[in-house]
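Student: Pasted the sequence and its predicted model underneath.
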Amino acid sequence: MGATHLPATEFDGTSTDDQREAAAEARMGDPGTPMVQLLGPDGTLGTDPVFSEYAQRLDAEKLRGFYADMAAIRRFDQEATALQRQGQLALWVPLTGQEAAQIGSGRASQPQDYIFPTYREHGVALTRNVDLAELLRQFRGVSNGGWNPKETNFHLYTLVLAAQTPHAVGYAMGIQRDQKFAAAAADQSVGQAPEPKAAVMVYFGDGASSEGDVHESMVFASSYNAPVVFFCQNNHWAISVPTSVQTRIPLSNRAKGYGFPGIRVDGNDVIAVHAVTEWALEHAREGKGPVLIEAFTYRVGAHTTADDPTKYRESAEEAAWRAKDPLERLAKYLRAEGLADDAFFAQVQTAGDELAAYVRKTTYDLETPDIRTAFANTYVEAHPLVAEELAWFEEYSAGFADQATVDQAETGAAN
């Protein structure tokens, strides 16, 4: 099951239902563009001349782990969405539909690798042992981040579109330099074990691929042969703008212009994603340069909880992609091969509910920090302008305190 090819058609608001359904199918593939797929929507495992070797490294325990991870992050996503709807979060960025792209790629990384996410990589965060409850601190507005990147080699979320890509390339160039000096030092030291080679992986979406930051990052990465993997989750919609408006060629083909490999993979196939990412990271660690991976997937829900996808896309398109659900296809395979039974799936569901309960309680228990800490964190040392602004804020706040005293007094008199 190597490449998948489907006709490319588009629809407009006046198309018939058949045309719309055909267009929905068309967005799942582009003519002439190979797409690595190992596990099909029917749960059948195919072969690939390059990446089957990597898939064969996966035993039953790892495959069950993939499913457990994807189920856990989907349950977390549902709970976070509910918390936002109930006013506990200011905003939430769903990932449902993209679980395989994130779990497959995240599990292919090694502890020494450094990851730069956008704002939707909750599944990757899970694979890097980030406390998922910490993710919600930023979306609740009580923290500028939520976790310490040094502990997990998973960087803080980047809300500015594509800004993480030049950061990632710069970090990769730093790794490259450090490893060069470490190798020279190891040559002079007898019996000193070399540090494991590391690479950087940076995530972005199809919409971010239109930003100049991505172009500049790939130019630098190629010029310096930096050990970085660009992982594009093509979920087909940059908010309300379809990929067909973003690019006239498959995004993976752009790598040719920079002189490094580009691979399109079925982003709903966790086995293929893991295989392709494992190969790409090995390629980068061994000094062979950058790789671009385009994970061909779909955002089933809204861009954020402030978005309404029914305003710009058709239900037929969503239905066609739901039939390619990454959890369902892996579950079919696990059951067909006798690698998982009802007890396993029940256990996964229980674990997901326990995670959701933990996340909910932790979110309720979060305390809003004193806003004065924001003034203290602006500069390392005291700054006269910040001190002036703080004095104004305290005077302004005191006015509300006085009004509260008046209101309380008036209420007491009325009683």
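Tutor: Okay, I see it. Numbers count the residues shown, from 1 in each chain.

Student: alpha carbons only for contacts and neighbour counts from here, please
Tutor: Will do.

Student: dump the residue contacts of the most centrally placed residue in the chain.
Tutor: Per Cα atoms, centre = their mean, the C-alpha nearest to the average position across the chain is that of residue 121, at 2.2 Å. By Cα atoms under 8 Å, 6 or more residues apart in numbering, residue 121 lies in contact with 95, 102, 203.

Student: Please flag which of these sit within strands.
Tutor: residue 203 (DSSP state E).

Student: Could you dump the contacts of residue 121 into CSV with neighbour count and distance to residue 262 added?
Tutor: Listed next are the contacts of residue 121 as CSV, based on neighbours: other Cα atoms under 10 Å; distance: Cα to Cα, whole Å:
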residue, neighbour count, distance to residue 262
95, 26, 24
102, 31, 18
203, 24, 15
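
Student: Turn the contacts of residue 121 into TSV, columns for distance to residue 170.
Tutor: Formatted as TSV, these follow (distance: Cα to Cα, whole Å):
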residue	distance to residue 170
95	27
102	23
203	15
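
Student: Where do the strands of this protein begin and end?
Tutor: Using DSSP E, strands in the chain cover 114-116, 200-205, 228-234, 237-238, 241-242, 262-266, 291-296.

Student: So which of those strands is nearest residue 154?
Tutor: strand 114-116 (4.8 Å; Cα to Cα).

Student: And the closest one, what does it pack against?
Tutor: helix 164-188, strand 200-205 (3 or more Cα pairs under 8 Å, 6 or more residues apart in numbering; DSSP states H and E).

Student: One more pass at 7 Å, please.
Tutor: Contacts defined by 3 or more Cα pairs under 7 Å, 6 or more residues apart in numbering; DSSP states H and E place strand 114-116 against strand 200-205.

Student: put this beside the first:
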Amino acid sequence: MNEPTPHAPGTDAHGDHQSDQALDMIQLLDHTGQLTAHPDYTPRITHLDADALRRMHRDMVLARTFDTEATSLQRQGELALFAPALGQEAAQVGSAWALRPQDYVFPSYREHAVVQARGVDPANILRIFRGIDHGGWDPADHNVHLYTLVIGSHTLHATGYAMGLQRDGLVGSGDPDRDAAVVTYFGDGATSQGDTNEALVFAAVNNAPVVLFCQNNQWAISEPTTRQSRVPIVERGRGFGVPSVRVDGNDVLACYAVTLEALERARTGGGPTFVEAYTYRMGAHTTSDDPTRYRSAAEEEHWRRRDPIDRFTTFLRSEGLLTEEHTDALAAEAEALAVRLREQVRAMDAPPTSSMFDDVYATPHSDVERERAWFARYEASFADAAADGSGATASEGAAR
């Protein structure tokens, strides 16, 4: 008997979009900006007052400002590449707000809103995309690891770090200012990688205090989820015995509530959680990608009507929490951020090429020092060849 052909999550067998309710996911704010009640998760947002909600909204708006400005800078030749996060602001800001200072974050390369919400200067995020830095910030300053460009590899790092917290007695002690957890962010495409599957194995069998937060934005570059999984992505976590939940990734309140619960469970010794935040990448995979080659205008329009910032803005206005004064002040702050990003990025000079040998290991290493010395001779050979007029090639000069 032939098995039915799988279809993309969010569509029926004919490719027509399903309703949000049909997706069986946690939602506290529907796509029209109306609150919906949930017996388990609504109580987790009741402590958010008007100021907190406005600050959450601010983080989302500034993250999009950063995204828009960085994309423009790349188009102007100021960045080598950029990975937009347009449309994923709710998943990132909501989950980041659930973190405590002692928690640790392992991002991939698209978690701009998470990193900003943790206090990293957004200009520093662009150092790696300008090609002048291996990372851009000190991970110890905000408990945020550097971006990882190798798909899925950081999920193993996150799980190992979580196991370290566990063995250091920083989990389940009962001290809320001491107990910590880890959250790692990755996309739907990363769930097809071996490293991510190994991370799920280690997280499950070691009951590690880690939240594996998958932003299912529907597309792994040009590959849809139908080419990666015959079941919803959330089922991959369950297959490893990890408690798993699917949340509306365009609902900032639901993402906050779900991540808050998962982190609380992790800190108290309850083990890992797999979260599938069902969202959509409204822009390109990177600035070298053309999404019009593999997805339809109708699909993009469907998701534009579910824009996470528009949804949250509608809610705040309906509750009388977002006045014209607030929006004007935020618009001015966003413009100031855009100006600062342009100025700082254009002022970023390339470091000495020899800096590539710095910070490879925590302590001096003979192999690295030998390579550093060779490279110094290699660079000097260019100057030597120019000085003696020999016209020798760089490799010939390095050999002399």
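Tutor: Happy to help now that I have it. It should be emphasised that the depicted structure is a prediction, and the values quoted were computed from it without experimental measurement.

Student: Fetch the TM-score of the aligned pair.
Tutor: With the length set by TM-score structural alignment, normalised by the length of the second structure, the two chains reach a TM-score of 0.89; 378 aligned residues with a Cα RMSD of 2.3 Å.

Student: Show the contacting residues for residue 256 of the first structure.
Tutor: residue 262 (Cα atoms under 7 Å, 6 or more residues apart in numbering).

Student: check the fit of the longest helix anywhere in the second structure onto the first structure and give the mean distance.
Tutor: Longest helix in the second structure by number of residues (criterion: DSSP state H): helix 50-75. Superposing on the first structure and averaging over aligned pairs (mean Cα distance after the TM-score superposition for the first structure), helix 50-75 of the second structure comes out at 0.7 Å.

Student: give me the stretch of the first structure that that helix matches.
Tutor: Using TM-score structural alignment, helix 50-75 of the second structure corresponds to residues 60-85 of the first structure.

Student: do stretch 104-120 of the second structure as well
Tutor: Mapping stretch 104-120 of the second structure onto the first structure (TM-score structural alignment) gives residues 114-130.

Student: burial count for the closest residue to residue 73 of the first structure other than its chain neighbours?
Tutor: Nearest residue to residue 73 of the first structure in three dimensions, chain neighbours excluded: residue 123, at 5.8 Å (Cα to Cα, 6 or more residues apart in numbering). Close neighbours of residue 123 of the first structure, defined as other Cα atoms under 10 Å, add up to 29.

Student: Equivalent analysis for residue 228 of the second structure, please.
Tutor: Other residues close to residue 228 of the second structure by other Cα under 10 Å number 17.

Student: close enough to count as contact, residue 315 of the second structure and residue 31?
Tutor: No - using Cα atoms under 7 Å, residue 315 of the second structure is not in contact with residue 31; the gap is 10.0 Å.

Student: which neighbours do those two share?
Tutor: Shared contacts of residue 315 of the second structure and residue 31, defined by Cα under 7 Å, 6+ apart, are absent.

Student: Please report the distance of residue 144 of the first structure from residue 156 of the first structure.
Tutor: Counting by Cα to Cα, to the nearest Å, the gap from residue 144 of the first structure to residue 156 of the first structure is 9 Å.

Student: Kindly report the same for residue 257 of the first structure.
Tutor: Going from residue 257 of the first structure to residue 156 of the first structure by Cα to Cα gives 30 Å.

Student: Compare neighbour counts for these two and give me the winner.
Tutor: Applying other Cα under 10 Å to residue 257 of the first structure and residue 156 shows that residue 156 carries more neighbours, namely 21 against 11.

Student: about what we covered before: ok, which of the strands of the first structure comes nearest residue 369 of the first structure?
Tutor: Using Cα to Cα, the nearest of the strands of the first structure to residue 369 of the first structure is strand 114-116, at 26.8 Å.

Student: Outside of that closest one itself, list whatever touches it.
Tutor: Contacts of strand 114-116 of the first structure (Cα under 7 Å, 6+ apart): 153-155, 164, 168, 199-203.

Student: I'd guessed the residue nearest to residue 73 of the first structure sits against residue 98; true?
Tutor: No - between residue 123 of the first structure and residue 98 there is no contact under Cα under 7 Å: 8.6 Å.

Student: Now the aligned partner of residue 331 of the second structure in the first structure: closest residue in space, sequence neighbours ignored.
Tutor: Matched to the first structure by TM-score structural alignment, residue 331 of the second structure sits across from residue 349. Setting aside the residues directly before and after it, residue 349 of the first structure is nearest to residue 71 in space (Cα to Cα, 6+ apart), at 7.6 Å.

Student: What number of residues are in the vicinity of that neighbour?
Tutor: 20.

Student: re the thing from before, let me have the strands of the first structure in a markdown table, adding distance to residue 188 of the first structure as columns.
Tutor: What follows is these, written out as a markdown table (distance: least, Cα to Cα, whole Å):
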| stretch | distance to residue 188 of the first structure |
| --- | --- |
| strand 114-116 | 28 |
| strand 200-205 | 27 |
| strand 228-234 | 28 |
| strand 237-238 | 51 |
| strand 241-242 | 55 |
| strand 262-266 | 38 |
| strand 291-296 | 32 |
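
Student: Stretch 244-261 of the second structure aligns to what range in the first structure?
Tutor: The aligned range for stretch 244-261 of the second structure is 262-279, by TM-score structural alignment.

Student: what sits up against the matching stretch?
Tutor: Contact with stretch 262-279 of the first structure is made by 34-39, 51, 54-55, 98, 100-101, 104-105, 107-109, 252-253, 255-256, 291-297, 324-326, as judged by Cα under 7 Å, 6+ apart.

Student: mind listing which of those are in helices?
Tutor: Mapping the contacts of stretch 262-279 of the first structure onto helices (DSSP H) picks out 54-55, 100-101, 104-105, 107-108, 255-256, 326.

Student: Quick check: the gap between residue 210 of the second structure and residue 220 of the second structure.
Tutor: Distance from residue 210 of the second structure to residue 220 of the second structure, by Cα to Cα: 23 Å.
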